[in-house]
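**Student:** Provide a 3D model corresponding to the input given below.
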Amino acid sequence: MDHRAVPRLAAPAVAVLLALAALASGCTGATVQGRPGASGLRDPYFPRAGNGGYQVEHYALDLDYDPADGELRGTAVLTARAEQGLSSFNLDLSGLKVDAVRVEGVAARYNRTGNELTVRPAEDLKKGEVFRTEVEYHGRPKPVVDPDGSEEGWITTDDGAVAVGEPVGSMGWFPGNHHPSDKATYDVTLTVPEGYEAVSNGELASRTGVGEGRTAFAWRSREPMASYLVTAAVGPFKVTTGSTPSGVAVYNAVSPEEEAGSAAALAKTSEIVEWGSGRFGPYPFGTVGAIVMPSETLGYALETQTKPVYSGAPDETLVLHELAHQWFGNSVSPKSWKDMWLNEGFATYAEWLWAEDHGGVSAQRRFEAFLAGDTSVDPGADGDWAAFPPADPPGADHISDEPVYVRGAMVLHRIRQEVGDEKFFDLLRGWAADHRHGNASTADFTAYAQRRTGHDLKRVWDVWLYGEGRPKAP
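**Tutor:** Sure, this is the predicted structure:
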């Protein structure tokens, strides 16, 4: 300790110094001011998707829809945790009119700019605080158009509607933090006219008549879910229920005109779940099923969590693909949209494995066929699968292109060739188990694969995952 004399300071100067020291240590009695949360998470392909400063833990969506007039009325209650002090925060919402916003039960100021709803609570939120935001809204939802020209969001039909969200369409029917990195649990209640069925993710908690010829369907998703995987479907569906041998509840809702064409493929659901549980580890959810819309509704299927949506009757391969996503894409979700190959490459390779395990073409033979362009083995073998590296699509309009699917699957087969079957299938099961109900990036996977298998896979990454041009046979 230094005992040298210290010059005396006047009382006002001492007070100032003490105040500055208190500010520096965060020990003042004054309220620490929050700052605005970021509008957008700077995703490589969708920079305005999602929002910064908080993470949503739970959504409670209470929706009222009448197919006769197309009007959607909703109340969304978001329970979130502040990751910083917040003076304001944003929600993603497209088109619909906001009627009221409350934070912790107190009316909040808000304004709209494009697809951003900015909320200003009456009092700043503290870092770590769990808070509830309630948004009342209504309107006739309009589809959200993707960069590749496809439509998503709330899609109407002649006698109902279906909500699909990949990549950002969920903002077309409920306000939220719409980026896959922010997963939450959900309760979705759909109130519709009698004679209609209303379906969402998870389990049906209740079905209740609410008067005036309307019925409320309450659905509950206990496992975390990315918002693009949330669905809501209204229609005169034919509903069938059951369970798999391991006890997973099955719930299928099929448009009457698609019932006959869907029967054979949907009958494979239990078998696929049991097979996937053997190959990839335990099925990650408590329920499974399907929503089959009329064939003209969409130009694609989507792996909405627990109940994939099909536009028209699916075949066995499509059902297999969408159910494989329940492990890869839904339970293990991408950290950003640049990581799409972790969804689609894995689900495509699951198709190859299913065929191999059921007396069809082996994965090795299919891999060779794509290298050779041999359409006698696979009709898509002469496609543009090598147009770009699967881990680096050239833009948002290419994240669902063929290289993400096929070359992504070929990356997995190259790992299998390098490490052998025992280590490869251990890798698949370990990846699904260790990242269950979480998010992961391509960098996470490459590091995990090398650590789990004990092999140096740098050449696979350099040539097949990130390399330009058409790779040569190994």
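
**Student:** C-alpha only now, for contacts and for neighbours.
**Tutor:** Will do.

**Student:** tell me how many other residues crowd Asp99.
**Tutor:** The criterion is other C-alpha atoms under 10 Å. On that basis, Asp99 has 11 neighbouring residues.

**Student:** helices or strands up against the strand or helix carrying it?
**Tutor:** Taking DSSP states H and E as the definition, Asp99 sits inside strand 97-103. Using 3 or more C-alpha pairs under 8 Å, 6 or more residues apart in numbering; DSSP states H and E, the elements in contact with strand 97-103 are strand 130-139.

**Student:** let's compare: structure for the following, please.
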Amino acid sequence: MSLLSALFTGTANAEATPGAPGVGDPLYKWAGNGGYTVDHYDIDLRYQPATDELTGRTTIRASTTQDLSQFDLDFALKVTSVQVNGAPATFGPHPENQTELVVTPSTPVAAHQQMVVVVEYADVPSQVRLDGVQVWYHTETGAIATGQPRLCRAWYPCNDHPSDKATYAVSATVPNGNTVVSNGALVSRTQPVPGWTTWRWKAEEPMVSYLAFIALGRFELDAGVTQRGLQYYNAYDPALGTSLPTAKSTIERTPEIADFLSTQFGPYPFSSIGGVATNAWGSAIEHQTRPVYGNQFWQDKDPSVVVAHEVAHQWFGDSVSLQDWTNMWLNEGFATYAEWLWTEREGGATVAELADAFYARYSEEDTFWDLVLWPGTRLFQPAVYERGAMTLQALRTEVGDLAFFRILKGYHQKFQGGQTTTAGFLEFAEQISGRQLDSLFKTWLVDPAKPPVGPNGTVAANGSALSEVAELSKLHSRLAAQSR
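**Tutor:** A predicted model of the protein is given here:
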């Protein structure tokens, strides 16, 4: 045994056992992995845009939670080698799931030790489907990896579950003239060999695996510092054509929107900000510090609404993440409520009017009301967005404005950088408001029926906001189509 291996393996005993091939998420059997948590990912890629060929070396620093004889990584690309603590390991796909990589270290790894795993791989990622869904898109000039709920398996090996956050360093070497965009801050841009440029990004705030992303190609990168001192990075795909000016002018409002939402939710939680516009995809997603916007939004009446939605996720979904996927309304309901706050701020219908109009939009017989939000079983349905936001307005009506915004700000402050559940949010809301809220949450999140009164406490029939509700509903349909 090498000295490095001895230092890391510690005193793993003969009873070392395999880590579970999933963390037990109620919706996704294979999501995440047991036996360890990840502290840091160091991803080093080389990409050829012309052929979509990707080679990579990902170094994972993890902490073991048991004596490990074997463990899994979530990964779908072709692996060429794996090392654990400096020693070669055996590896292969799980017999029941080809996107589950089973790794057997040469020596068991003791519990409560740091474990360093190095995975080398090479493949054409656009040919890979995850649960039947494409998340790596090969474009005319490069590629972009985006989508949810399970994304990282298409470009780096990971512990793919929202309950496990880690820091990231992402490097990618591409032919000169191409741009690489990822999360966090751009650390350096160098030319290691003639004809190739290496871009290095670092995300120092812990991040969930599906929020990590990469875009490679002929993107136009605009970088600078906001008035409040945040580093910003905006990237635009020239293939957007006539939509490009609108995409630019809208994404450039990101700091303004973040400043407004800071007055509602508390300080912006990260050290950088920005957005990416792509022509390769039609939806939008809240990748941490760098939301990605597809090509379907720039003809909308007010495209800044989708930016408000994705920026709101920086607080709720990114900074405060989910313990498991059954709590998805906490992400989408909060982001939809931010749309309503932004619409009111921009001179449109008030939040109360929008909540009433959404309530009136769906009759008692509409299947919209059949979907239970907690525990949720379907992540991307209009009800997750709209009934989730109506739940927050019902809470606001119940506790009053002062307590409501204390709840929103305090909830983020308490769980910032970690994970939570609906039960955790309910308990916190009761603590701040001094009210018993079980019945309200049951009516709005659990009961598969239209509540007898609207989110403002009346039988709502307000038609003044119906045109804006129609636009927002179209937005939610596009967002809900991002993955399955």
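
**Student:** quick one on the thing from earlier: the strand holding Asp99 of the first structure maps to which residues in the second structure?
**Tutor:** Taking TM-score structural alignment as the measure, the second structure aligns residues 78-84 with strand 97-103 of the first structure.

**Student:** contacts for that stretch?
**Tutor:** Taking contacts as C-alpha atoms under 8 Å, 6 or more residues apart in numbering, the residues outside stretch 78-84 of the second structure that touch it are 88-91, 103, 105-106, 115-123.

**Student:** what do you get if the cut-off is 10 Å, keeping everything else the same?
**Tutor:** Applying C-alpha atoms under 10 Å, 6 or more residues apart in numbering, the external contacts of stretch 78-84 of the second structure come out as 5, 8-9, 55-60, 88-93, 99, 101, 103-109, 115-125, 157.

**Student:** tell me who's in contact with the residue positioned nearest the centre of the first structure.
**Tutor:** With the centre of the first structure defined as its mean C-alpha position, the nearest residue by C-alpha atoms, centre = their mean is Ala226, 3.3 Å away. Contact analysis of Ala226 of the first structure by C-alpha under 10 Å, 6+ apart lists 165-166, 177-185, 304-305, 329-331, 333-334, 437-439.

**Student:** average distance between the next helix or strand after the strand holding Asp99 of the first structure and the second structure?
**Tutor:** Under the assignment DSSP H and E, the closest C-terminal helix or strand after strand 97-103 of the first structure is strand 106-107. For strand 106-107 of the first structure, the mean distance to aligned residues of the second structure following superposition is 0.7 Å (mean C-alpha distance after the TM-score superposition for the first structure).

**Student:** distance of Pro141 of the first structure from Lys458 of the first structure?
**Tutor:** From Pro141 of the first structure across to Lys458 of the first structure, the span is 47 Å (C-alpha to C-alpha, to the nearest Å).

**Student:** these two: who's more crowded?
**Tutor:** Between Pro141 of the first structure and Lys458, counted using other C-alpha under 10 Å, the more crowded position is Pro141 (22 against 12).

**Student:** for the strand holding Asp99 of the first structure, the distance to its chain's centre please.
**Tutor:** Taking the mean of its C-alpha atoms, strand 97-103 of the first structure sits 25 Å from the chain's own mean (C-alpha atoms, centre = their mean, to the nearest Å).

**Student:** the second structure: matching residues for the longest helix seen in the first structure?
**Tutor:** Across the first structure, the helix with the greatest residue count (assigned by DSSP state H) is helix 341-357. Mapped onto the second structure using TM-score structural alignment, helix 341-357 of the first structure spans residues 329-345.

**Student:** check the mean deviation of the matching stretch from the first structure.
**Tutor:** Superposing on the first structure and averaging over aligned pairs (mean C-alpha distance after the TM-score superposition for the first structure), stretch 329-345 of the second structure comes out at 0.7 Å.

**Student:** Provide a list of residues in contact with the alignment partner in the second structure of Arg407 of the first structure.
**Tutor:** Arg407 of the first structure maps onto Arg387 in the second structure, with residues paired by TM-score structural alignment. For Arg387 of the second structure, the contacting residues are 329, 332-333, 336, 355, 358-359, 368-369, 371-373, 393, 444-445, 450, 455, taking C-alpha under 10 Å, 6+ apart as the criterion.

**Student:** re earlier: what's the match for the residue nearest to the centre of the first structure in the second structure?
**Tutor:** Taking TM-score structural alignment as the alignment basis, one finds that Ala226 of the first structure is matched in the second structure by Val208.

**Student:** do Gly169 of the first structure as well
**Tutor:** Using TM-score structural alignment as the criterion, Gly169 of the first structure maps onto Leu151 of the second structure.

**Student:** these two touch, right, that match and Val135?
**Tutor:** Yes. Between Leu151 of the second structure and Val135 a contact is recorded at 6.3 Å, counting by C-alpha atoms under 10 Å.

**Student:** before we move on, what SS does Gln450 of the first structure have?
**Tutor:** helix (DSSP: H, G, I helix; E, B strand; the rest coil).

**Student:** check contacts around it.
**Tutor:** Residues 415, 419, 427, 456-458 are the ones in contact with Gln450 of the first structure under the rule C-alpha under 10 Å, 6+ apart.

**Student:** check the gap between it and Leu428 of the first structure for me.
**Tutor:** In this view, Gln450 of the first structure and Leu428 of the first structure are 12 Å apart by C-alpha to C-alpha.

**Student:** I'd like to know how many residues surround Pro390 of the first structure.
**Tutor:** Applying other C-alpha under 10 Å, we find 35 residues neighbouring Pro390 of the first structure.

**Student:** give the equivalent position in the second structure for it.
**Tutor:** Residue correspondence, TM-score structural alignment: Pro390 of the first structure in this structure matches Leu373 in the second structure.

**Student:** for the stretch 101-250 of the second structure, what spans make up the helices?
**Tutor:** When assigned using DSSP state H, counting those that start in this stretch, the helices of the stretch 101-250 of the second structure occupy the ranges 244-251.

**Student:** ranges for the strands of it?
**Tutor:** Assigned by DSSP state E, counting those that start in this stretch, the stretch 101-250 of the second structure shows strands spanning 114-123, 136-138, 143-145, 165-175, 179-182, 185-190, 196-208, 214-217, 220-225, 231-236.

**Student:** okay, the ones you listed, which one's buried deepest?
**Tutor:** strand 179-182 (a mean of 26; mean count of other C-alpha atoms under 10 Å).
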